[in-house]
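# can you look at this prediction? I've put the sequence above it.
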Amino acid sequence: MTILELTSYATLLFLLALLLVSITNQTWFSKLRLPPSPRALPIIGHLHLLGPLIHHSFHDLSSKYGPLLYLRLGSVPCIVASTPELAKEILRAQELTFSSRKHSIAIDLLTYNSAFAFAPYGPYWKFIKKLITTELLGNRILNQFLPIRTKELHHFIRYLANKAEASERVNVTEELLKLTNNIISQMMLSIKCSGTDNQAEETRSLVREVTKIFGEFNVSDFIWFCRNLDLQGFRKRIEDIYRRYDALLEKIILDREELRKKKETQEMTCDSGDDDVKDILDLLLDAMENENSEIKLTRNHMKALVLDFFTAATDTSAIAIEWSLAELINHPMVLEKARKEIDKVVGNNRLIEESDCRNLPYIQAIIKETLRLHPPIPMVSRKSIKECNIHGYLIPKDTLLFVNIWSIGRDPKYWENPMDFKPERFLQSNKGDELIDIKGQDFQLLPFGTGRRGCPGISLAMQELPTILAVMIQCFNWRVVNPSGVEMNVVDMDERPGLTAPRATDLVCVPMARLNAYKILD
């Protein structure tokens, strides 16, 4: 027998063994009384049924096989839940069972295996959650950073006013990303994208690369015998992003440590600096240097937390505002109603402030309706740490969970005329019930998740989003144009795949001034 024949024979045996293992696994799983499932293929399982927009694919499959669905993604078992009742059962009643998160090659390397968002539920996670909610994003700190948010918003409005005066196009997508990135960059690191300081610009670019690669499909994460193979070049891309991000953060941290040493020296010789406003990096360095801390933070913990903040506060906020504006442009009657509310409550002699938004219920309703139809992160994902039972089905340990909040937000069983953009649904109770809110207690609407793993940045988001949108409505009309400059009647509402769910194409508009922005900014 020749070497070629031996190689072919060995390959055939290997493929037959894989087929046998796949069939055996399917037979074994079928005896477990798993949730309904489509027929799987050997090796790849149900991967062939998924398109680029995973939440859309899950929605279509759930419509056919039921609200609790079992899938095998390569060698990884998962379940998909698509109703508020299931979300409540899994994320509240069995919250601790599903307290873990899926890891991937990209997540493990880019988050230094230390990210709060992906950390297992335990002492470290509890310590960081407490640190974030009481110190880093507590009301005191958020109020302390209000001047930063106001200053950046005013700079954004001046830029738009200049473009309106010149009748020039604006890439709203890019400018909203710059705005949200500048806000979090200054809150985190006291840097912004302007002048000769390109650190924030580089950070913004890296964050977009991170969120993009987190959401891409890597075959090595799902098919066991490909784990050590880099078939799609993912590992090379991941390592390149990691090197650039680590070098950038290391320089920022080193510069800050030098600055802190100088301040300490000055404070030893004179009483100054006590009233300086600390950014979040300073607070993290304080925590790292605290010898009495219950958890000893490392440098890698700090870098991972900075990445957590950037990924959570840049893309998602910009995406939500852009979807809101796109819906308003496509629904001029809703836009006009929002303007009337603003004119009545605030008027045209000053710019809207964060404190005004509590008196703008229709603006708040627009944000909630946008988050229902276009949640920036369309699925809540978890991983089971032990075997459990859900509605009579046995769910094995280490099963991935996807709660499809995008699908829940469009289900006619829970929402009247779900495809209609109707903010009024958040202004009046349905059949005498309480109004639905977004804080994680109403499982029909979970844009920020719920429970222990819910987003700790909800307070910042709900101060930022309505204020930015309201100011854009107050100051400008918006004429949508295509890349060639031709005016468009409607905004395209297709999505782009990834960890987040932004619009597929950038929103390009010519802003037209409604009032003298320069005058009310002075």
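Looks like it came in fine.

# drop to CA atoms for contacts and neighbour counts, all remaining ones
OK.

# identify all contacting residues around stretch 151-161.
Contact with stretch 151-161 is made by 170, 175, 179, 182-183, 468, 472, 511, 513, 517-518, 521, as judged by Cα atoms under 8 Å, 6 or more residues apart in numbering.

# list the buried residues for whichever strand or helix holds Leu13?
Taking DSSP states H and E as the definition, Leu13 sits inside helix 3-30. By neighbour count on 16 or more other Cα atoms under 10 Å, the buried set for helix 3-30 is 22-23, 26.

# cool, stretch 508-522 as well?
Buried residues in stretch 508-522, counted by 16+ other Cα under 10 Å: 508-513, 517.

# for stretch 251-269, same thing?
253, 256.

# can you check stretch 137-144 too?
Within stretch 137-144, the residues that count as buried by 16+ other Cα under 10 Å are 137-138, 141-142.

# immediately after the helix ranked longest in the chain, which helix or strand?
The longest helix of the chain (DSSP state H) is helix 234-269. Following helix 234-269 in sequence order, the next helix or strand is helix 280-289 (DSSP H and E).

# which residues does the very next helix or strand once past that next one contact?
Next helix or strand after helix 280-289 toward the C-terminus (DSSP H and E): helix 299-313. Identification of contacts with helix 299-313 by Cα under 8 Å, 6+ apart yields 110-117, 180-181, 184-185, 188, 207-208, 210-211, 246, 249, 281, 284-285, 288, 457, 461.

# are any of those buried, and which?
Counted by 16+ other Cα under 10 Å, the contacts of helix 299-313 give 110-117, 180-181, 184-185, 188, 207-208, 210-211, 246, 249, 281, 284-285, 288, 457, 461 as buried.

# and the comparison structure, right after this:
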Amino acid sequence: MFMMSNAMEIFYSIAMFTTLLFLLSKHLLRQKPSQSPPSPPSLPIIGHLHLLKKPFHRSLAHLAKQYGPVMFLRYGSRPVLVVSSTSTIQQCMTTNDLAFGNRPHLTVGAYLGYNYSSIIWSNIGDHWRNLRRIITVELFSTSRLQMFLSLRVEEIHYMIQQLLLKANSDYDNFTRVEFKAVFFELMLNIMMRTIAGKRYCGEDVEKTEEARRFHHVVSETMYLMGASNLGDFLPLFRWFDFQGLEKRIKDTHIERDSLLQGLIDEHRETANKFSAFSTKDGEKKKTIINVLLELQEKEPKSYSDEIIKGIISNLLTAGTDTSSGTMDWAFSLLLNHPRVLKKAKDEIDAQVGKQRLLSESDLANLPYLQSIVNETLRLYPTGPIVIHESAQDCAVDGFEVRAGTMLLMNVWALQRDPKVWDEPNEFRPERFEGSEWDKGGFRLVPFGSGRRRCPGEGMAMRVIGLTLGLLVQCFDWEREGEEMVDMSEGLGLTLPRAKPLVAMCRPRLAMKNVLSEQI
């Protein structure tokens, strides 16, 4: 009887809460400003959540065709503004850059963003500006990027070595290569060696428990960052965690925090013996953790262990899945367009030759290779939906936007807008040749713009360009069969491929001497 009574009390509590939430939602809906943007019909309590389909960016683009480039939605209790045109996104990233400078407080940011204190999740203010300065000046400045050049080259050359081994150095026949984790492991090695001086992937790397845990944590973090937690929009769901996402987020945070703290403690304990990592040529260089711990000694409050862990976690999040995903898409596009692949190879042969390997300094003289990267980022931006939140009342295209409104900028839709791009769904790197293409302003914004523009853009473009260039220079490539490579989009924050990439690879005979001598 007691259990039945208890169950009835819970039932009535839920019913009363739902009723109150329904009345509150009706009240909030009536409170929309008279100059609010067009909005689809909504449902009580859940608002427009029922209209969202996967993939998310395509769902929003479909709605925008019906209701316009500025659209108001309500995700449960959260007001949402969706913008998807060149002019509206430009307003949000320039005129209203400060007004839309905040991030929404979502559950994932509370845990994986160290209570919204990391640069990805923190609101605009003194703390955010200090973090931005640290990352821009101390970690991604031109001098820092140059300092880590030999490390990047080593890891990309190591990837080429592994492909040669896979092909058994057979210059006559093609070998099947699965790219399921090739680019991801490349980026994870680059980032972890830059951060902590350690490699976690490769045939010559012992599969330690620490390496396995880092693999898991990075992959799990990217999944959770892109997952839709209904508890963030419907408070009732937060009570019960029906999806199990909050528990998963907490568990990932605990494991990741332990791993990152271990790296910091290791560097601190061995500071007198080990203060740098070694490159292949024996040169000693400071890791990012070394740099941050030195700053901590000077300003302990500004560089607490928690702040350092937040910076490291942001670097891992922003530096692995994003760049590896872009390389995945770029190589898939090249396999489906042999003409483009041949043109890129001809450019490299003309500018670099066949007597040495392409280097990072050559990239400035390879405009067509750069056009391939730009066209890939246009078609498959690493962040198809950019999420901000309004810190104050403002206006977009004459429509009123209240403070606390979540902003969704559909970069994917913008970069495929037929009003802006000729044949927008076609892969045509030639559209980026010359200087005419960028006269339209905000036509290509894969790294964002304004205050929250990605500070790692310079490093990403270097790694992507050099990796793709060396793959084209060193190997001949074909599709596995007559069928085109499947370009289906998977689900996730960074627009992954739905199916792992597979290709046929053969070392180039013209590069035989160079490959055997220099790698």
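Ah, there it is. These numbers were taken from a predicted model, which means no experiment stands behind them.

# show me the contacts of stretch 151-161 of the first structure that map onto helices.
Within the contacts of stretch 151-161 of the first structure, residues falling in helices by DSSP H are 175, 179, 182-183, 468, 472, 517-518, 521.

# which of the residues you listed lies closest to Arg350 of the first structure?
When these are ranked by distance to Arg350 of the first structure (Cα to Cα), Leu521 comes first, at 7.4 Å.

# which residues sit in contact with the residue of the second structure sitting at the aligned position of the closest one?
Aligning on TM-score structural alignment places Leu521 of the first structure opposite Gln518 in the second structure. Contacts of Gln518 of the second structure were listed using Cα under 8 Å, 6+ apart, and they are Leu357.

# circling back: may I see the buried residues of whichever helix or strand comes after the helix holding Leu13 of the first structure?
As assigned by DSSP H and E, the chain's next helix or strand after helix 3-30 of the first structure is helix 54-65. Of the residues in helix 54-65 of the first structure, 54-56, 58-59, 61-62 count as buried by neighbour count, 16+ other Cα under 10 Å.

# what would the buried residues of helix 3-30 of the first structure look like in TSV with distance to Leu41 of the first structure?
Output for the buried residues of helix 3-30 of the first structure, formatted as TSV (distance: Cα to Cα, whole Å):
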residue	distance to Leu41 of the first structure
Ser22	8
Ile23	9
Gln26	10
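
# of all those residues, which comes closest to Ile253 of the first structure?
The shortest approach to Ile253 of the first structure among these belongs to Ser22, at 49.0 Å (Cα to Cα).

# is it true that the closest one touches Phe29?
No - applying Cα atoms under 8 Å, one finds Ser22 of the first structure not in contact with Phe29, separated by 10.4 Å.

# for the equivalent of Arg268 of the second structure over in the first structure, give its distance to Ile184 of the first structure.
Residue correspondence to the first structure (TM-score structural alignment): Arg268 of the second structure is matched to Glu257. According to Cα to Cα, to the nearest Å, Glu257 of the first structure and Ile184 of the first structure sit 20 Å apart.

# could you say which helix or strand holds the equivalent of Leu151 of the second structure over in the first structure?
Aligning on TM-score structural alignment places Leu151 of the second structure opposite Ile148 in the first structure. Assigned by DSSP H and E, Ile148 of the first structure belongs to helix 146-166.

# follow-up on the earlier one: which residues does the match of Leu151 of the second structure contact?
Taking Cα under 8 Å, 6+ apart as the criterion, Ile148 of the first structure is in contact with 183, 186-187.

# can you classify Glu322 of the first structure as helix, strand or coil?
helix (DSSP: H, G, I helix; E, B strand; the rest coil).

# what is the neighbour count of the nearest residue in space to it that is not next to it in sequence?
Nearest residue to Glu322 of the first structure in three dimensions, chain neighbours excluded: Thr173, at 6.6 Å (Cα to Cα, 6 or more residues apart in numbering). For Thr173 of the first structure, the count of nearby residues is 20 (other Cα atoms under 10 Å).

# alignment lookup: Thr173 of the first structure to the second structure.
Aligned partner of Thr173 of the first structure by TM-score structural alignment: Lys180.

# wait, its match touches Pro500, no?
Yes - counting by Cα under 8 Å, Lys180 of the second structure sits close enough to Pro500 to count as a contact (4.9 Å).

# what angle sits between whichever strand or helix holds the residue nearest to Glu322 of the first structure and helix 146-166?
If you go by DSSP H and E, Thr173 of the first structure is part of helix 172-189. Angle, helix 172-189 of the first structure to helix 146-166, by axes from the mean of the first three to the mean of the last three Cα atoms, to 10 degrees: 160 degrees.

# just the residues contacting the very next helix or strand once past helix 172-189 of the first structure, thanks.
As assigned by DSSP H and E, the chain's next helix or strand after helix 172-189 of the first structure is helix 199-215. Contacts with helix 199-215 of the first structure, where a contact means Cα under 8 Å, 6+ apart, come from 106-107, 110, 178, 181-182, 185, 191-193, 238, 241, 244-245, 248, 307, 310-311, 314-315, 497-500.

# check which helix or strand the equivalent of Asp108 of the first structure over in the second structure maps to.
Aligned by TM-score structural alignment, Asp108 of the first structure pairs with Ala110 of the second structure. Following DSSP H and E, one finds Ala110 of the second structure within helix 107-111.

# need the residues that contact that helix.
With contacts defined as Cα under 8 Å, 6+ apart, helix 107-111 of the second structure is touched by 115-116, 121, 224-225, 229, 232, 246, 249-250, 253.
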